[in-house]
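>>> next one to model:
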Amino acid sequence: MSEAVGKLKKTVQGPDASKLNNVEAGLNTMDLLDLNFASFKTDLDASKKSLSELDLFFASNFKASKVTLSPGNTPSGNQANPTILGGQQFWTTTGVDEKKELNVDLLVGIAAGFLVLLLLVILIHGLLHKYKRRWLVDHYCIKWKATPEILFDIYYEHFKRKFDALRLDETNLKGHMDAVVFKYFTSAYETDKCDAIDFKKKKLIHSDCRYPTELWAENAPVLKGYDDRFKNNFFHANMCSFYTRKEWMLTEAPQMKSADKNCTISKLFWMAKQNKTQSIFTGFKITGFPKSMAGLMQVYNALERDTQPPIIHCTKDNRRTGLFTFGAMLYDDFKKTRKVNLKTNLIKIRKLRVGSVPNAEDYSYGARICWEMLASKVKLDDLRKQKYEAYKAMELFAEGGTTYYRLMKEPVDQN
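Got it, this is the predicted structure:
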């Protein structure tokens, strides 16, 4: 190399000759050190071979993930140098994909466990629903819908507990269901009526009323959009709302004779038009109680089919409208709460219509109406038929009073 530089100096002049002098001096210094890199070629080749074999070892034994790249592309991140296998270039990574694979396996395991647990929960609830639905209705943390049969049984059990307690206190009542009914509802009504006496009143317009019956202000409707057809918007009625979001309009019968702008018959039909009423029920001519529940159930089922508020009134101010509605309210409330809330519904109906359910006999008959509504939804087997017949005695309040006072005169059987 030094000789070649010396020959080159002879042909070069100027600044370039000075640079060649520096190169020549450096080469002379290297010659003095006697460095020969060519002798290390064999060692370097051996090292290269060892590194290639080590790379192949990790690639095959530790299953490092490999990424195939097209010629000219380079890997990113923490990937190592390429390895040539079968003419194809692979890049090995340093364990990040192993962590990802572990995380995926963990998530799959969690999902599988959750799915198995969900299937078990569904299976258990399905079995409970089929074989132990009453337990779900009574004890489950989430409110479970009761079947008509379960509602029937709950209502029966409520009064059975009440009636059995009476029989324990007054042993001479055993075997006399009518007397038990009389005693229970007499006591219950005397206790409950104290909170259902006086409410806010609405001022009456007597010329527009058939009877001088007071009107509570609770949910009292008014006439609308009548122009000069009537003198005022007064209408003697109240709206009764149910949990099912249905409404009934309870009113008195129209006046026997009325005319001009205070005509209560015209007002009745205007109110029906205003509310898009589909049914106007004008029954309940009796002063006592019907001998059969069939007619009442027919009326109730028809009213249930209405999509707009029906209008219901008596014909002779016999207060049967309030009693019938009390039974329907008791039934509606019981379906919602699964509790026999006699007092709650007594207060509610007496807020709507003055004088409704005025005595213990009506109280008892309202419970009997509810009992019939429950029974009408159930296919009665032999056992439930016996229960149904036994508690039909709730309509025998008057007869029960006679029996009760007769029993009170008799000596108590100590056995």
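
>>> from here on, just use CA atoms for contacts and neighbour counts.
OK.

>>> which parts of this structure are helices?
2-11, 15-33, 41-61, 96-131, 133-139, 148-169, 177-192, 264-274, 294-305, 320-337, 342-352, 360-375, 382-391, 397-409 (DSSP state H).

>>> save the ones you listed as CSV, and put in mean neighbour count and distance to residue 239 too.
Shown next, in CSV, are the helices of the chain (neighbours: other C-alpha atoms under 10 Å; distance: least, C-alpha to C-alpha, whole Å):
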stretch, mean neighbour count, distance to residue 239
helix 2-11, 12, 121
helix 15-33, 12, 116
helix 41-61, 11, 84
helix 96-131, 12, 38
helix 133-139, 16, 32
helix 148-169, 16, 27
helix 177-192, 20, 23
helix 264-274, 18, 12
helix 294-305, 14, 14
helix 320-337, 22, 11
helix 342-352, 21, 7
helix 360-375, 23, 19
helix 382-391, 13, 31
helix 397-409, 16, 30
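
>>> among those, which comes closest to residue 83?
The closest of the helices of the chain to residue 83 is helix 41-61. By C-alpha to C-alpha, the value is 7.3 Å.

>>> I'd like the structure of this one too, to check against the first:
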Amino acid sequence: MARKPQRIVEAAIVERIGAITAHDLLAMPGDSWGMIRDRITDRRNGKDGLAARCMACDGEVFIRTSRIRGVSRPLFAHYAGSDPSCPWYQGRNTTPDDARATQYQGRQESDFHRLMCEQVGQLVALDERYIRHTIAEYLPPTENGHGRFPDVYVEWEGFGPFAVEFQMSGTFQTEISARCKHYEREGIPLLWVLFGIDTARTVPQSFRDVIRRHRGNAFVLDPAALIASREQKTLVLSCYLADGDGFDGPRLVRFDELTVPRSKLPYHEDRLVAPRLRDIEQRRLPWFRELADWDRVDLLNGLDRAQGLLVAAAFSIVATANGKERNYASGHPNIRAMLNTYLHSGTFARYADLLTRLIRNTASSDLLRTKVGDHLRRHRDGAQADEESEEWQLLRQLLPEALDPVLREELIYLDALPDWARPVTED
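Alright, predicted model coming up:
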């Protein structure tokens, strides 16, 4: 019998990002759609995150995954209880509670999961700073309405408390989100320890959801880690580092030597943010070099005069926002005079919206409260270069921290947005 075609949500509006089609979602790198998925789930849990709504019915949607030829593919889906009259409605979804009820055949955890938690408890107790630990006991909240039952909760003198969650089977995305956000608000580092990882096979999506939150680090308690923990008398784990679709490693790492970011999800080496920022810097370095020697007479990298001046102005705005005031676009003493002149003359009239977006998303945002902001509104051409224009696409590629909404949200989420791309807040 032929399988009935499955309806999908063909497009959604994601807060602060905009419209994302099903095709756009499939074309995104795994970490990009994965972080959007994290943020949507965080928001659904009533915490900070991103709201996503179906463009057909305005109902809330999330990103679920479907395995196609062994590869996890993302797609938007309505939450349970959505409007069945939506043309993209795909039927009832299993709720997390229903799914969780069958995970251990009615029990809260497997026997082996308990044994592994006890093993972690024995290792942390070897450390001379050890004060106490608990396993699956209620931890009262300090900043939350409800407490949690961490798999392992540890207190070390001079180090503070931390929590370990031991992930054996497919942990639900909603549960991952709830636990991560809970411990972030409590100020308690949370370490997800995976039950093994076979780097020769496709890593389960539930594991990738955890690895991504640890900045591309997969922590495993394997025989090598057990031996090292006993030798060093502290918690040592094997750490696999994401490298494209695969992983490097493993490396033996001590828990107390991991970097603990604002999210309270530790990592050994940042395999998520740092490589992207390095790639971006390398992408625009030739442009900075070209601009440094540009005489503003010859064409800039084959662009016409208005386009070249626009790029020069954009890089000037970013340089100034980065505390290194430069004016690549004119001989004016500062970028305010340069922008006002080119707007008044009509040179930048077509780029008013683009320049406004760029300025608003940088540390130069206070320019919009000066005459520059007035000129951007007053000398704005009715036919604006939009986000599909050649100019907008070029600058989004060169200055994605300010102009690529997906990357910008990722950097905000990971507390890695560069200072120059942080707007000045109004008093």
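
>>> any chance you could compute the TM-score here?
Once superposed, chain against chain, the TM-score is 0.26 (TM-score structural alignment, normalised by the length of the first structure); 171 aligned residues with a C-alpha RMSD of 6.5 Å.

>>> and of the helices of the first structure, who's closest to residue 311 of the first structure?
Comparing the helices of the first structure by C-alpha to C-alpha, helix 264-274 comes nearest, at 7.4 Å.

>>> before we move on, back to that, and the helices of the first structure as CSV, adding distance to residue 68 of the first structure?
Formatted as CSV, the helices of the first structure follow (distance: least, C-alpha to C-alpha, whole Å):
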stretch, distance to residue 68 of the first structure
helix 2-11, 48
helix 15-33, 45
helix 41-61, 14
helix 96-131, 15
helix 133-139, 60
helix 148-169, 69
helix 177-192, 87
helix 264-274, 80
helix 294-305, 73
helix 320-337, 68
helix 342-352, 79
helix 360-375, 75
helix 382-391, 78
helix 397-409, 94
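
>>> what's the closest of these to residue 241 of the first structure?
Of these, the one closest to residue 241 of the first structure (C-alpha to C-alpha) turns out to be helix 320-337, at 8.7 Å.

>>> that's a helix at residue 339 of the second structure, yeah?
Yes: when DSSP: H, G, I helix; E, B strand; the rest coil is applied, residue 339 of the second structure is found to be in a helix.

>>> report how many residues lie close to residue 84 of the first structure.
Look at residue 84 of the first structure: counted by other C-alpha atoms under 10 Å, it has 11 neighbours.

>>> would you confirm that it contacts residue 90?
Yes: the criterion here is C-alpha atoms under 8 Å, and residue 84 of the first structure meets it with residue 90 at 6.5 Å.

>>> mind listing the shared neighbours of these two?
With contacts taken as C-alpha atoms under 8 Å, 6 or more residues apart in numbering, residue 84 of the first structure and residue 90 have no neighbour in common.

>>> what segments of the stretch 51-200 of the second structure are strands?
Assigned by DSSP state E, counting those that start in this stretch, the stretch 51-200 of the second structure shows strands spanning 52-54, 61-68, 71-78, 130-135, 152-156, 160-167, 190-194.

>>> what angle separates the last one from strand 160-167?
Using axes from the mean of the first three to the mean of the last three C-alpha atoms, to 10 degrees, the interaxial angle of strand 190-194 of the second structure with respect to strand 160-167 works out to 30 degrees.

>>> go on, the third one?
Direction vectors for strand 71-78 of the second structure and strand 160-167, defined by the same axes, to 10 degrees, enclose an angle of 100 degrees.
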